[in-house]
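A.B. asks: build me a structure from this.
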Amino acid sequence: MGEALNTQMGEVSLEDGRTPFGKQMLKHFRFDPNFINLNQGSFGAFPHVVRQKQREYQDACERRPDPFIRYDYPRLLDVSRAAIAKVLNAPLSTIVFVPNVTTGVNTIIRNIVWNTDGKDEILFFSTAYGACANTIDYISEVHHNLVQPRLIDLTYPVEDLDLLDSFKQAIKASRAVGKRPRLAMFDTVSSLPGVRMPFESLTAICKEEGIFSLIDGAHGVGHLPLDLSALDPDFFTSNAHKWFFVPRGCAVLYVPERNQPLIRSSLPTSHGFVSKSGRAFRNPLPPSSKSEYVNNFEFVGTIDNTNYLVIPEAIEFRKNVCGGEEAIMEYCSKLAKEGGEAVARILGTNIMDNSTGTLTRGCCIVNVLLPLEISPSKVPGQNCIDPGNGMLATQWMEQTLTTDFKTFLPIYFFQEKWWTRLSAQIYLELADFEWAGAALKAICERAGKGEFLNVSEKV
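C.D. replies: Okay, the predicted model is just below:
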């Protein structure tokens, strides 16, 4: 890999003149010098060189809007599709872009034709991303319960074998009451808590059981090694703007050719749609010989999609400046583990993991328990929050981290405890996590003293 990491993280020796991981890597990004970005996992960040290339495409579009949108854009889009397809080891014919994973999940679920006997079910876990879980409930509502959700409750830290057993039991329970488990949605790495799921084994079970697998890979490309040809899910969607260093609003949607006839329309429906009625409305775009699936997603209404075009620049940056995917993932996953443990030591708590370490295996995010307790009365030596003030305290802590500490960390209440999620990235070092530990300790102490009760006065 051309890079040696020591136990302190951030001190690196380079063999090829690349930018060292850690503080020196910040020169490639546009962060406020006073802001420490410990939350790459929510909205991502991308380097100057990618931003510059996107501006070039935007300028080219402004100089000659019609020629760019009608002729240049489709060609450049195919180049970008081919580049990300290679990273994912997926056939080009299976790869299109959507704005985000939420759109990808909606596109898949809204295209499935549900059986009219009311027996279809969608299986998903209690840690599913809220927007995607809401989509399942919405689909059930608008289809008047022709398809119903089946929630699989998880208690963490869960072992992979127990999670897989819960999944199998849910399938069995569905069929025992005369239902048809039709589709299962699960994550590569869930959002909150940010832990790795055994998505490979879940995909294999779906294949064995004849259930469509829909993988929410929001924390996917750029975060974990992915080989879609080997994994062979029925549907997969992954944000490129979180971990792959492209501008926000760029996600991959993968549908193998066997399932493409099921995906009749993009979201929203646009010129690529081919109606079964035989009607063909005027398409103002140039003719294309591409597949119906690819055509559906090439132009989905007028919007600035230059963020889709800079995948090749992101790949070049990751390769030439960072040393490639393996080097990035190894550094970030190691920093997440060591940094999370450092924060836990400062707080006197622990990170979220199971006995086999699979929840954090290869993950670039880590969850740390906060020293806060739910209690109607004060307990000596503890930071206590009244049960009725949990949401207020959480919102205050997140906002105060931004105003008083110039950072942001997701703080969430899970299984009767408060946790925080930290993201490791190439521009961070162990010292940044130690600083975060001190900030979190201070914010928890202030919350324990009830400072959040004065929030209305601050606002």
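
A.B. asks: CA atoms for contacts and neighbours, from now on please.
C.D. replies: Noted.

A.B. asks: how about E341: what's its closest non-neighbour residue?
C.D. replies: I351 (6.5 Å; Cα to Cα, 6 or more residues apart in numbering).

A.B. asks: how close does the one you found sit to Q58?
C.D. replies: Distance of I351 to Q58, given as Cα to Cα, to the nearest Å: 43 Å.

A.B. asks: longest helix in the protein, by residue count?
C.D. replies: Longest helix in the chain, counting residues (DSSP state H): helix 325-347.

A.B. asks: neighbouring contacts of that helix?
C.D. replies: Around helix 325-347, the neighbours that count as contacts under Cα atoms under 8 Å, 6 or more residues apart in numbering are 1, 3, 5, 9, 21, 222-224, 318-319, 322, 350-351, 360-371, 422-426, 429-430, 433-434, 436-438, 440-441.

A.B. asks: also this sequence, please, to line up against the first:
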Amino acid sequence: MSDNLARQFLLREDVVFLNHGSFGACPRPVFEAYQGWQLELEREPVEFLGRRLHDLLRAPREALAAELGCGSEDIVGVLNATTGLNIVARSLDLKPGDQILTTDHEYSALEKTWAYVCRKTGAEIVVVKVPMPLTSEAAFTDAIIAGMTERTRVLFLSHITSPTALLFPIENAIAEARRRGIWSVIDGAHTPGHIKLDLEGIGADFYSGNCHKWMMTPKGSAFLHARPEVQGLLDPLVISHGWTAESKAPGAKGAFGNSPFIDEIEIQGTRDPAPWLTVPAAIQFRKDNDWWGVAAHCHALAQDTARQLGELTGLAPLSSPEFCAPQMVAMPIPECDPLVVHTTLFERYGIEIPVFRWQDRCIARLSVQGYNSRPQMDRLIDALSELLELGAPQIAAQG
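C.D. replies: Here you go, the predicted structure:
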């Protein structure tokens, strides 16, 4: 990408940052909007938090709903996708013997969330092994449906997986879950701003995603979407001023005149709302800079880099291109000590990229965002070529 675009970000110039997928990176104009909201709050905290906040929170909901294809009354701001999914997981009425159907590609924090829920409720987790490499929507859907039983109450899937950077074709599995009366809960942590979303078209009961990753808001900005028919199932993690004793009654309103779904989750004690309030600014930044065009360039760069590394290692990719996340790719590397490779890439080459073991594979997960360039990809290839060719015996010996 152009140097001018890279200069709009705040990243250190001495680091090749190839890990946007973990925490994102916020462009300068959006960060300035964030600081502007924080300054406005501090100038008159009581007015801002006590009298204005519940009205101010409406604009991010409306802007995000228009961007993601849903009604503004069906989406609410949360701290992160893990929080949104915890709200769902800990609200559903599960009993001993009920099953939560999921895959072997899920994010570890949510694996722990469901394990916690099972310990509390007596429900069970059933893990489907996704056929690999992922090259067929039908094979994916068939594997998920084959795991469904009369005891399945929840289908929990990532839309884009964290460890393997796969774009799961979830729509048909969700439709089958709906037909069987199974709640569908989708981890969309990596999807807003990464792929074009139509939440109503996807049809999941519950969907939570981060804005602070690929949409590039400041950290601590995410959403929970719930279909109107299932919003009444949810309880907030924190009871605060948005809650009312009548919240479960038909047609009930929250304390600030919105639905209980919105008021109970949005108003949960004193916090910094600035990251969520910058959602409109982040959406505008993306429009001003033709970010879907930027993303297309990043996709090509990511795929080309993965192809080059594959030719170097001789290792097959985890999926065909259509099932790989557009700007993020999990690249298999030869057997090694992942921690040593990760640390050496950073300390010797100034490259920030996650390297880890997933099942029986060693993975380097590449993220490509608008501030990255082809020379940076070449630097990564050169570094891995040197490390894996000349340093592999020593690295492997430390495992």
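
A.B. asks: give me the TM-score for this pair.
C.D. replies: After superposition, the two chains reach a TM-score of 0.92 (TM-score structural alignment, normalised by the length of the second structure), with 393 aligned residues with a Cα RMSD of 2.2 Å.

A.B. asks: ok, back up a step: buried residues, the longest helix of the first structure. List them.
C.D. replies: For helix 325-347 of the first structure, the neighbour count (16 or more other Cα atoms under 10 Å) marks 325-344, 346-347 as buried.

A.B. asks: ok, then the element right after that helix?
C.D. replies: strand 365-369 (DSSP states H and E).

A.B. asks: mean distance between that next one and the second structure after superposition?
C.D. replies: With mean Cα distance after the TM-score superposition for the first structure, strand 365-369 of the first structure departs from the second structure by a mean of 1.4 Å once superposed.

A.B. asks: what angle separates that strand from helix 325-347?
C.D. replies: 10 degrees (axes from the mean of the first three to the mean of the last three Cα atoms, to 10 degrees).

A.B. asks: which residues of the second structure does strand 365-369 of the first structure align to?
C.D. replies: Counting by TM-score structural alignment, strand 365-369 of the first structure pairs with residues 328-332 of the second structure.

A.B. asks: stretch 270-279 of the second structure: end-to-end distance?
C.D. replies: 20 Å.

A.B. asks: residues in contact with it?
C.D. replies: With Cα under 8 Å, 6+ apart, stretch 270-279 of the second structure has contacts from 30, 33-35, 37-38, 49, 56-57, 59-60, 63-64, 77, 211, 217-222.

A.B. asks: cross those residues against helices and list the overlap.
C.D. replies: Reading helices off the contacts of stretch 270-279 of the second structure with DSSP H, I get 30, 33-35, 37-38, 56, 59-60, 63-64.

A.B. asks: all strands of the stretch 51-200 of the second structure, in order?
C.D. replies: 75-78, 99-103, 124-128, 152-158, 183-188 (DSSP state E, counting those that start in this stretch).

A.B. asks: a markdown table for those, including distance to A6 of the second structure?
C.D. replies: As requested, the strands of the stretch 51-200 of the second structure are arranged in a markdown table below (distance: least, Cα to Cα, whole Å):
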| stretch | distance to A6 of the second structure |
| --- | --- |
| strand 75-78 | 29 |
| strand 99-103 | 37 |
| strand 124-128 | 41 |
| strand 152-158 | 30 |
| strand 183-188 | 26 |
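
A.B. asks: A314 of the first structure pairs with which position in the second structure?
C.D. replies: Aligned partner of A314 of the first structure by TM-score structural alignment: A282.

A.B. asks: next: T237 of the first structure.
C.D. replies: Taking TM-score structural alignment for the superposition, T237 of the first structure sits opposite S208 in the second structure.

A.B. asks: now do the contacts for the closest residue in space to its match that isn't next to it in sequence.
C.D. replies: Take S208 of the second structure and drop its neighbours on the chain: the residue closest to it by Cα to Cα, 6+ apart is L224, 4.4 Å away. L224 of the second structure is in contact with 75-78, 81, 84-85, 206-209, counting by Cα under 8 Å, 6+ apart.

A.B. asks: number of residues surrounding the residue mapped onto L10 of the second structure from the first structure?
C.D. replies: L10 of the second structure maps onto R30 in the first structure, with residues paired by TM-score structural alignment. By the criterion of other Cα atoms under 10 Å, R30 of the first structure has 12 neighbours.

A.B. asks: what's the counterpart of G257 of the second structure in the first structure?
C.D. replies: Going residue by residue (TM-score structural alignment), G257 of the second structure aligns to S289.

A.B. asks: a helix runs through its match, doesn't it?
C.D. replies: No - counting by DSSP: H, G, I helix; E, B strand; the rest coil, S289 of the first structure falls outside a helix, being coil.

A.B. asks: that one and A45 of the first structure, how far apart?
C.D. replies: 35 Å.

A.B. asks: higher neighbour count, the two?
C.D. replies: Using other Cα under 10 Å as the criterion, S289 of the first structure and A45 rank with A45 on top: 21 against 7.

A.B. asks: need the counterpart of the more buried one in the second structure.
C.D. replies: A45 of the first structure maps onto A25 in the second structure, by TM-score structural alignment.

A.B. asks: now P91 of the first structure
C.D. replies: Under the alignment (TM-score structural alignment), P91 of the first structure maps onto G71.

A.B. asks: same question for I263 of the first structure.
C.D. replies: If you follow I263 of the first structure across to the second structure using TM-score structural alignment, you land on L234.

A.B. asks: which residues are contacting stretch 387-399 of the second structure?
C.D. replies: Residues contacting stretch 387-399 of the second structure (Cα under 8 Å, 6+ apart): 334-337, 340-341.

A.B. asks: got those residues as a markdown table, with secondary structure and distance to G97 of the second structure columns?
C.D. replies: Converted to a markdown table, the contacts of stretch 387-399 of the second structure look like this (DSSP: H, G, I helix; E, B strand; the rest coil; distance: Cα to Cα, whole Å):
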| residue | secondary structure | distance to G97 of the second structure |
| --- | --- | --- |
| P334 | coil | 41 |
| E335 | coil | 40 |
| C336 | coil | 41 |
| D337 | coil | 40 |
| V340 | helix | 43 |
| V341 | helix | 43 |
